[in-house]
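1. okay, here's the prediction I keep looking at, along with the sequence it came from:
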Amino acid sequence: MAQLIRRATNPRVFIDASTVDLVDEDLVAEFEPEWTGNGLVEAAPTDGSGIKILCGQEIGTVSVTAELWDAAPPMDLDTWQDAAEIHVVWPSATMDFGTTGADGEDVLPLPGSGDYRVRVYGRNRDDGDPRDDTAPVEEYVIQVWPVSGSAASHEPVNGSVTYKQTSSLGARYRLGPARGLEL
């Protein structure tokens, strides 16, 4: 059974340009995600050194919890609108999800560089931009675990698996302009 190793939580991660950016120690996540794969999470296509999570707000704050597990954690689909998982080859032992937090509160230490699965859950993504003060907080949980050897070589073709897609925001991006939807 999978064991939780670490958890880092920040209930007020500032977002700009509609994304939570997960970055390594170089603090760079410069790429344009397509979002058509799962409408929730994308990794940098060339080196995996950055991950972006699509938010319902353009500018604002969201709640983010990041967890390091020793193996794939149990699924929790009942309380989340969207859930997707990707494969990354992470270049460092640091995964920063806020880049503005004090004292490392927005950093999830990893065992080192290498192959990881990253599962993201999101909810309250459809509650408007800008947010009304009475709207529920937009929330994300990021679960990370190492994969090695034969597990890494058996990843899906694009490294992405979608488990649940119920938000309108995610649907707009998954279906996108090819289906005549306005983004």
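-> Received it, and whenever you're ready, just let me know what you need. Numbering: from 1, shown residues only.

2. every contact and neighbour count from this point should use C-alpha atoms.
-> OK.

3. mind checking the longest helix of the chain?
-> The residue-count maximum for a helix in the chain (DSSP state H) belongs to helix 168-175.

4. ends of stretch 134-145, what's the gap?
-> One end of stretch 134-145 sits 35 Å from the other (C-alpha to C-alpha, to the nearest Å).

5. go through that stretch and flag the buried ones.
-> For stretch 134-145, a neighbour-count test (16 or more other C-alpha atoms under 10 Å) marks 137-145 as buried.

6. do stretch 31-49 as well
-> When burial is assessed from 16+ other C-alpha under 10 Å, stretch 31-49 yields the following buried residues: 33, 35-44, 48-49.

7. which of these lies closest to Asn124?
-> Using C-alpha to C-alpha, Leu40 comes nearest to Asn124 of those, at 12.6 Å.

8. take a look at this one as well, against the first:
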Amino acid sequence: MRYTTWTSDRMSVSYGQYYLQGDEFLSEYDDTDTVERIFDGNSLVAGGPEHLTVLAGTHTGCIRLTTQHCADEPLLSEQEWETVVDVSIRSTSGNLRLFRWGGDVEEDAGNFATAGAGWYRVRVQARGRDEGDGHEGDTPVEEHLLSVWPAPPQPDTVHRANDALARTHYDPTRPPGQPIHP
């Protein structure tokens, strides 16, 4: 498996959120229901054309974030992650970049649409969201691993949902979230 990584101990989150966004996000698409779909769905992540929103436990402050641009589906990490979810998103512009809340891009993380315009699968793995709840500051207590690879659209897959946010919002008896087509 080939992949490139980027890591930051100072990934800034506000309102518990960070994003992947494409060039046509906001001009062609909006995400008025993305956060609602997170709470009504897998508790961690939701996306649509040109965007993805991830929900951290840390309201305002920094988390440790590692990203991977993968050529194909990565193995599930052997590290203990409390919540692990895969979702599908569509890049219509051929660009997907990492953004902090408020619109600041993390240029060093690169373009996640490595195969150009098309469908991608995103795996978000999180631990420490419980510790992050109510935590504010520059010392991260929460960690995420975000992996992206080209793949046909599929329903959301929840591999694990073992933190308080997941136990509160994720209901395994509900149908999985479906990819949103442009």
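-> Received it, and whenever you're ready, just let me know what you need. Keep in mind it's a predicted model, so treat the numbers as computed, not measured.

9. please state their TM-score.
-> Scored against TM-score structural alignment, normalised by the length of the second structure, the superposed chains reach a TM-score of 0.76; 162 aligned residues with a C-alpha RMSD of 2.5 Å.

10. thinking again about what came up before, return the subset of the buried residues of stretch 134-145 of the first structure lying in strands.
-> Judged by DSSP state E, those include 139-145 as members of strands.

11. let's have those residues in CSV, adding distance to Gly122 of the first structure.
-> Converted to CSV, these look like this (distance: C-alpha to C-alpha, whole Å):
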residue, distance to Gly122 of the first structure
Glu139, 6
Tyr140, 5
Val141, 7
Ile142, 9
Gln143, 12
Val144, 15
Trp145, 18
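
12. what about the most centrally placed residue in the second structure, distance to Ser43 of the second structure?
-> Geometric centre of the second structure, nearest residue: Val54, 4.1 Å, by C-alpha atoms, centre = their mean. Using C-alpha to C-alpha, one gets 9 Å for the distance from Val54 of the second structure to Ser43 of the second structure.

13. likewise His51 of the second structure?
-> In terms of C-alpha to C-alpha, His51 of the second structure sits 17 Å off from Ser43 of the second structure.

14. repeat that for Val141 of the second structure.
-> On the measure of C-alpha to C-alpha, Val141 of the second structure and Ser43 of the second structure end up 19 Å apart.

15. the inter-axis angle of the longest strand anywhere in the first structure versus strand 139-146?
-> Secondary structure of the first structure per DSSP E: the longest strand is strand 4-15. Orientation of strand 4-15 of the first structure against strand 139-146 (axes from the mean of the first three to the mean of the last three C-alpha atoms, to 10 degrees) gives an angle of 140 degrees.

16. what are the buried residues along the longest helix of the first structure?
-> 169-175.

17. what residues of the longest strand of the first structure count as buried?
-> By neighbour count with 16+ other C-alpha under 10 Å, strand 4-15 of the first structure contains the buried residues 4, 7-10, 12-15.

18. what's the closest of these to Phe97 of the first structure?
-> Using C-alpha to C-alpha, the buried residues of strand 4-15 of the first structure come closest to Phe97 of the first structure at Val13, 8.0 Å.

19. what are the boundaries of the helices in the first structure?
-> Under the criterion DSSP H, the first structure carries helices at the ranges 149-153, 168-175.

20. so for Leu77 of the first structure, which of these sits nearest?
-> Minimum separation from Leu77 of the first structure across those (C-alpha to C-alpha) falls at helix 168-175, 15.5 Å.
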